[in-house]
Structure formats: C-alpha cells, structure tokens
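>>> What shape does this take:
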Amino acid sequence: MMNLSRNVYILVFAQACFFACSMAVFTFAGLSGQELASDPAYATLPVSLYIVSAALATGPLSLLMQRTSRRFGFRLGASFGVFGGLLCVASLYSGSFVLLCIATVSMGPFQASAQYYRFAAGESVSKAQAPRAISLILLGGVASAFAVPVATGWLNNYFEGYSYLGSFVFVVGAATLVFLPIAFLKPLEAKHGSGETEGTGEIRTLGQIIRTPKFVIAVINAGLGYAMMSFVMTATPLAMVKAGFPASQGAYVIQWHVVAMFLPGLVTGNLITRFGVLPILLAGQALFAGAFVVALSGVEAWQFTLSLVMLGVGWNFCFVGGTSLLTQVHTDSEKGKVQGVNEIIVFGFSGVASFGAGVILQKFGWATVNETAFAMLGIAVFATVIWGLTDARKQPVPES
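All right, here's what the predicted structure looks like:
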C-alpha cells in the first residue's frame, strides 16, 4: 500500500459510510416512490430531487469549506444525512410521497459534501500522488456494495409491515457513522497548486477558467459520465420489476454495479499516471457503449448484471479521469469556485437524467432508456476525441 496521508484513509472510511447511504437511496427511493406516488411515472422523482438538491448545495458548501474547513463542511453534510434519513423513515411509516420527496431533498447536502472527499484526499498528498488518492477514495464504495444488500434486507424483514422502511433506518445509522472518522481529519494545507497560473499570484475569473479546454473536457466526462450512470442505474431496479424479477434481484444487480464502480479504484490512478488521462477517458467511454449494447440485447438477469458492471467500470474511468483533469485546471486559491461549479454541473446533469429515466421507462420502455444514453455518450466521445487531437497537435515534435 502506498504511503499516503492519514487523511486519505479517514476519507476512505467516510466514503464507505456515505456511499452505503447513497446506494440505499438510489435502490429503494425509486421503489418506495413507485409504491407511494399516484402516477408510476413519478417513481424516480425522490431520487432526482436528491441529486438536484445536492447540485444546488455543492457551490455554497465549496465556498463554506474554503472559508471554514473541510472537516466542518463534512460534518455539516452528515447532519443533513441523518436528518433526511429520519424523514425518509417517517414518510414510509405515514405513507406520504410528498414527505419522501422532502426527505430526499434534505439529504442532498450530505451527497454534496461527500463529493469533496476526493478533492480533500487530493489536497492531502503531493501532486504526483493525487490521482492515486482520488481513486482510492472511490474504492471505499466497495465495502458498501456488500454491506447494503445484507443490512437493508435484514432490516426490511424486521420492519416487514412497512415496505423498504428498514432501508432508511440503515441510512440513518450509516450517516451517523461519518461523524467518527471526520473528527480525526487533520487540517488541510496547500500541498500543491495545479492551475496554469500558479506562481504568478494571478487569480483568474471563473469565466476565464471555464473557457479552458481542460475544464470543458473534465466537466463533460464527469458530468455526462455521472448522467449516463444515474440514468441507467436509476431505471434498472424498476425495469427488472417490470420484467418479473423481485426487488431483491434488483438490489443484487446494483450491488455488483457498485463493486464495478469502485473496485477499479485500486488501479485507475496508476493507469492515469502511466498512460495519461485521455486513454482512460476513451476506455471508459468504450465501456459505456458496451454496457448499452448488452442492455439492448435483452432483459435476462445476466444481461442486466453485465450491463451494470460495464456501466460501473466506465463511470469509474470517466469520473476519476475527469476529476484528475480538473485538478490541473485551478490553483489552490481558485479551487472553491472551480470545484463548486464542476459539482453543480455534474449533479445537475445527473438529477435531470435520473428523473428522465423514470419517465422514459414508464412511457417508452427499457430499450429507449439505453438508446437515449447512447446519444449522451456520442456527445462525450466527440468532445473528447476533438480535444485529444487538438492537444496532440500542441505537443512539441521531438528533433530527429
């Protein structure tokens, strides 16, 4: 194991707790919505509100943490997670779809704060170690993949009179656990600057930064990568129930999807260090394409599983690659506004996609969900290839 700051390992544990909550919300909020909503087309609205709320909270949280500390922001976010989880429990106990929507909105700031775990990890190590630290944080989600189906299954059986209520009892407990490691997080110091103006003392305007090609490609890959993943993942449990599978089978597929999302964290950082960001982004996009092809080939259990596994690895490559590219765009003094805008865009895309998944699935079917995802992928591939070709032309030609 590489020698990294203690902060990185603390954040890995926090990431595991957070993603346990997020996995439970993505798996069971849609199923709960389907039971409580008057129109099944609105089944994924609670999930969408969760993501949109996170998008709206990312900017303020980024600025708040820059003015206070990462530790304060992370603990504040976890507080929202506990509160929102309790509201989810109350909504299922009372059978209120409106309260379920309010509950997932309340959990949004928890999702928003947790997105900065990877940035905090990158800030805790040297510039050379940043891609490895970022990918290791995402590895924390692997533990969640195995814990969530077992724990939520047991708790749902315990509260068998209320469908899925036990899942949100689990969310409350997992969000509470975040407080423990974050209490030991060391204050972060500027380990390295990464922006193109480092050393000049110049702080660029946000408009100048977002016009840089690296920022655009970082956001496209992280944003559309997250949107495609959320779009298909949110629809999958509902599509499987429509295809005749039990909800537990959908949870099993999501489990292996989450493993595929985070297990590559063992190697993604090293691959970026060795081969560069561009090949990893293109590999991720190829995996997305494979996932959609498999999903379109049929609705057997193995097709759902294989598609979601490929979707997970593709997301990891695009998300880690995009995040690593973003760290090259800003200086330490610029990070608050740049990271905030990035997260707003990423989760704005994801929120729209997750709601659209429910509507498209109900109105047009599973095949159309994946065909729509293919269209999103085309945008990401086109932009990345053009940037790659343009960037290659800028490289100096070695003298013979």
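
>>> Going by C-alpha atoms from here, please, whenever you check contacts or count neighbours.
OK.

>>> Look up how far Gln328 lies from Leu136.
Using CA to CA, to the nearest Å, one obtains 19 Å as the distance from Leu136 to Gln328.

>>> Sorry, wrong one. I was asking about Leu86.
Separation of Leu86 from Gln328 (CA to CA): 39 Å.

>>> Look at those two and report which has more neighbours.
Using other CA atoms under 10 Å as the criterion, Leu86 and Gln328 rank with Leu86 on top: 19 against 16.

>>> neighbours around the residue nearest to the more buried one when sequence neighbours are not counted, how many?
Counting by CA to CA, 6 or more residues apart in numbering, the nearest residue to Leu86 once its immediate chain neighbours are dropped is Val172, at 6.4 Å. The tally of other residues near Val172 (other CA under 10 Å) stands at 22.

>>> Second chain to compare with the first, below:
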Amino acid sequence: MRIAVFDVTEPIVRRLTATLFAGQSIASLGMTAAITVGSIAAAELFGTTALGGVPTTMYVLGTALGAYPAGRFMNLRGRRAGLALGFLVGVLGASFGAFALMGLIPLLLFAGHLIMGLSRGALDQGRYAAGDLVTQEHRARAISWVVLGGVVGGIGGPLFIAPAGRFAAQLGLNPLAGPYLAGAILFLFGSAMMFALLRPDPRDVARQLARVDVTLPVDSTRPRTFWEAFRSYNVQTAVAAMMLGQVVMTSVMVMTPLQITEHLHHTLEDVSLVIAAHVTGMYATSLITGRVADRVGHARTILIGAFLLILACVLVPFANDTWRLAAAMFVLGAGWNFCFVAGSSLLTDSLRPNERARIQGTNDLLVGLVAAAGSLMSGFVFATIGYIGIAFAGIMLAVSLFVITLWIVQRENALPRTE
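A predicted model of the protein is given here:
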C-alpha cells in the first residue's frame, strides 16, 4: 500500500473541516427538503395516510444499507472518493422521486427515497472524517462542527419547499416535485466539491497522526471485527446512544407533517416552520454539544440527550398550535444531537485508525435498521392509535437509553471517555 506522507498543519485541518462542513450543509439542504414532503407525497399518490411513513422508512433503510459498504469503500479508497460517490447516488434518488410526482410509476417515490438513503449512508461518514483530522481531546468539537452543517438544511430545507413547489408549478409539474428536483441539482454540486477540495484525504491524515503521535494506536495492530470492538463498554455506550436516539427522533419526526396537515388542519407553511425548528435543534446545538462532550465526558452528554428526548415526547402530543409544536420538535432535535455527537466521538475514540471506517459503517448500518423499523411502525401506530401513541413509545425508548447508559457507567465504575 502506498503511504502518503505530509505535514498535518492547522491550515490543512481547517480547510478540510470547512469542506466537510459545506458538504454536510449541501446534503442536509437537499435531503431535508425532499424528506419533509415524503409522507405528504405518499398520501397523495396512494390515497391513504397509512403509507405516509413508507418514504421515510425507505430512506432510513437505505441509510442503513448504504453505511456498511460506504465504510468499507472509504477504508480502501479514502473518504474523498466515498463522499463524492455518495452525492452522485443522491442525484439518482432525488430524480426518481421527481419522476414519480411527474406522473410516472408511483412506486418510484419509494425507490427514490431508498436510493437517497443509500446516499445519506455514505454522506453521514463525513462526521467521522472530521474526527480523523484531529487528536482525541478535540474530536467531539471537530465532529460537532461538521454536524453543525446540517443547520443549513434545518433552516433552508423546509423553507425551500414552498418556493421550489411554486417553481415546479410554473413549469406545469406537481408542486411536490420541486424539492426533489432542487435536491438533484444540489447533490451534483456536492459531488464536484468533494472531489475537487477534499485533499489530502482525511483517512491519510488520520494515519499520519497515528504515526507521529505515540499516544494513538497504530495501523500495525490487527484490526478488530465489529463484535470484537463491541466488547468495550465505550463502544456499547456509543452504539446505544446513536441507535436509540435515532429511532426516537425518526419515529416522532416522520409523522409530524401528517399530524400538522391531517389532524391540526394547518398548511404546508406550518409544516415548513415546525420541521425547520426541529432540524435546527438537530444541528444548531452542535455549537455547544462538542464542547460539552469534551469537557464533561461522553456519558454525561448522552444522559442530557436522553432527558431532552423524554421531555420532547412528553410535550409533542399536547402541542396543538404551530409554535408549541415547533418548540417541542426543537427539543427533540437537540436531544438527538447530544446523543449523536457524543456517541460518534466516543466510538471514534475507541477505534484504531485502520478499523474506523469499517466499524463505523457497521454501526451506522445497525442504527439505520433499527430506525427504519421504528419509522415503518410509526405509520401504523399513527393510523390506529394516533400521535400520542408514537410519543409514548418514544418516552419508553428514551428512558431505556437513560437507564442503559447509567448501567454501563456503573459497570465500569467510571464515566467512559477512552479505552
């Protein structure tokens, strides 16, 4: 294997982090705009709200299925090639969604969401790429800065729905096709940016840091399998945080647009506001979560996230106006962020450079499969019990995360930070 040798300087790290931030921003903008209207598009095309959860289920399932091969590919070919290819896959998926709403085969909507999920599974590895660029004491903050890029989608994605829809209508198309067409254009630009600007590759930076820093594990050690690494309490804590945080957030979020339009009888503009508040909570809180995790430890940060998830699930079924629901959904997004950033940082800290991408991809696969199951069930729960049933399930899962984290911490008799 050819080994790249270069000086890991601060300007290089800043430039690569800025590129990853921009990539996350583009991905979030395109994905959020399309996913927000997915449940509404499904109800329109198939004539039933029971299938409203299927587009997001396919998206989350695709995210899970795309994560592991993306991780293996990046381990072999580098983060730059993997992220550029991930954006190109997103172009295909968004185009399929647009074709379905242009009057072609309705099932293309589900296929498009599945393919966009495959794209997201690759693009989500960008946060781990940021962790590759720095040493352990700065890792949570580096990851949080890239996750912060999602705030662009949190604010711009939902707010972009209405003008994109009006533009599509002016072209004689279904207004719901607008967000998908816009997403395809954004993903094409993101691929070109990753290919041109993400140099040197973050994978090579991580290996260079391991060679010059004797405190880091080196690549000469045999890489572990996922299940070998999972014996570590740190890895168990990280996986539990990302898995349960994701399923709670996804299950509540996916049916919120239908709750707004079908039960509260509000408009698409109200959907845009609520989802914008939610996605802003998911990503804007990255301004503080990285510092909190680096300062107080990963486990305490995860416990804060679990508490916020519980609080949000208590609030959402009783929020009968747009502003209260927006506030509750912001809290839900913030809880997810605390779990996501702390879990991602803790997992990276616990892995060696030569095994990170593959094991991180396996983790994201498992997280995505569980979240997909939760998303699928949310549609049926919503159709039979209602929004309050989804909220109650979210409370139970968030309480489980809180208890599991406390249990793991007590077993090792210390808050986990490193192995």
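
>>> re earlier: aligned partner of the residue nearest to Leu86 of structure 1 in structure 2?
Taking TM-score structural alignment, the alignment pairs Val172 of structure 1 with Ala184 from structure 2.

>>> And for Ala222 of structure 1?
Aligned by TM-score structural alignment, Ala222 of structure 1 pairs with Met242 of structure 2.

>>> need the contact list for the residue nearest to its match when sequence neighbours are not counted.
Leaving aside its chain neighbours, Met242 of structure 2 sits nearest to Phe340 (5.3 Å; criterion: CA to CA, 6+ apart). Phe340 of structure 2 makes contact with Ala241, Met242, Gly245, Gln246, according to CA atoms under 8 Å, 6 or more residues apart in numbering.

>>> ok, the residues you listed in structure 1, which still hold?
Using both residues aligned by TM-score structural alignment, their matches' CA atoms under 8 Å, structure 1 keeps these contacts from the contacts of Phe340 of structure 2: Ala241, Met242, Gly245, Gln246.

>>> Now render those residues as CSV, adding neighbour count and secondary structure.
Below are the kept ones among the contacts of Phe340 of structure 2 laid out as CSV (neighbours: other CA atoms under 10 Å; DSSP: H, G, I helix; E, B strand; the rest coil):
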residue, neighbour count, secondary structure
Ala241, 32, helix
Met242, 28, helix
Gly245, 30, helix
Gln246, 24, helix
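
>>> which of the residues you listed lies closest to Thr49 of structure 2?
Gln246 (22.9 Å; CA to CA).

>>> just checking, what residue in structure 1 corresponds to the residue nearest to Met242 of structure 2?
Here Phe340 of structure 2 is matched to Phe319 in structure 1, going by TM-score structural alignment.

>>> Thr17 of structure 2 -> structure 1?
Thr17 of structure 2 maps onto Val8 in structure 1, by TM-score structural alignment.

>>> Distance-wise, check Asn156 of structure 1 relative to Phe97 of structure 1.
According to CA to CA, Asn156 of structure 1 stands 19 Å off from Phe97 of structure 1.

>>> Which of the two has more residues huddled nearby?
Neighbours per residue (other CA under 10 Å) separate Asn156 of structure 1 from Phe97, with Phe97 holding more: 23 against 20.

>>> Is that one in contact with Gly33, as I believe?
Yes: Phe97 of structure 1 is within contact range of Gly33, at 6.6 Å (criterion: CA atoms under 8 Å).

>>> returning to what we had before: what's the distance between whichever strand or helix holds the match of Phe340 of structure 2 and the middle of its chain?
Phe319 of structure 1 is part of helix 301-326, with elements assigned from DSSP states H and E. Distance of helix 301-326 of structure 1 from the chain centroid (CA atoms, centre = their mean, to the nearest Å) equals 11 Å.

>>> And stretch 396-412 of structure 2, by the same measure?
22 Å.

>>> just to revisit the earlier point, in terms of contact, does the residue nearest to Leu86 of structure 1 touch Gly85 like I think?
Yes: Val172 of structure 1 lies in contact with Gly85 (CA under 8 Å); the separation is 5.0 Å.

>>> how about the helices in the stretch 201-350 of structure 1?
Secondary structure of the stretch 201-350 of structure 1 (DSSP state H, counting those that start in this stretch): helices at 206-210, 213-242, 247-262, 268-275, 277-296, 301-326, 335-364.

>>> For whichever helix or strand comes after the last one, which residues meet the burial criterion?
Reading on from helix 335-364 of structure 1 to the C-terminus, the next helix or strand found by DSSP H and E is helix 366-394. Residues of helix 366-394 of structure 1 classed as buried under the neighbour-count rule (16 or more other CA atoms under 10 Å) are 366-367, 369-370, 372-374, 377, 380-381, 384, 387-388.

>>> just how off-centre is helix 366-394 of structure 1 within its chain?
19 Å.

>>> in the superposed pair, what's the mean gap between that helix and structure 2?
Compared with structure 2 after fitting, helix 366-394 of structure 1 deviates on average by 1.6 Å (mean CA distance after the TM-score superposition for structure 1).

>>> Count the neighbours of the equivalent of Met23 of structure 1 over in structure 2 for me.
Taking TM-score structural alignment, the alignment pairs Met23 of structure 1 with Thr32 from structure 2. For Thr32 of structure 2, the count of nearby residues is 28 (other CA under 10 Å).
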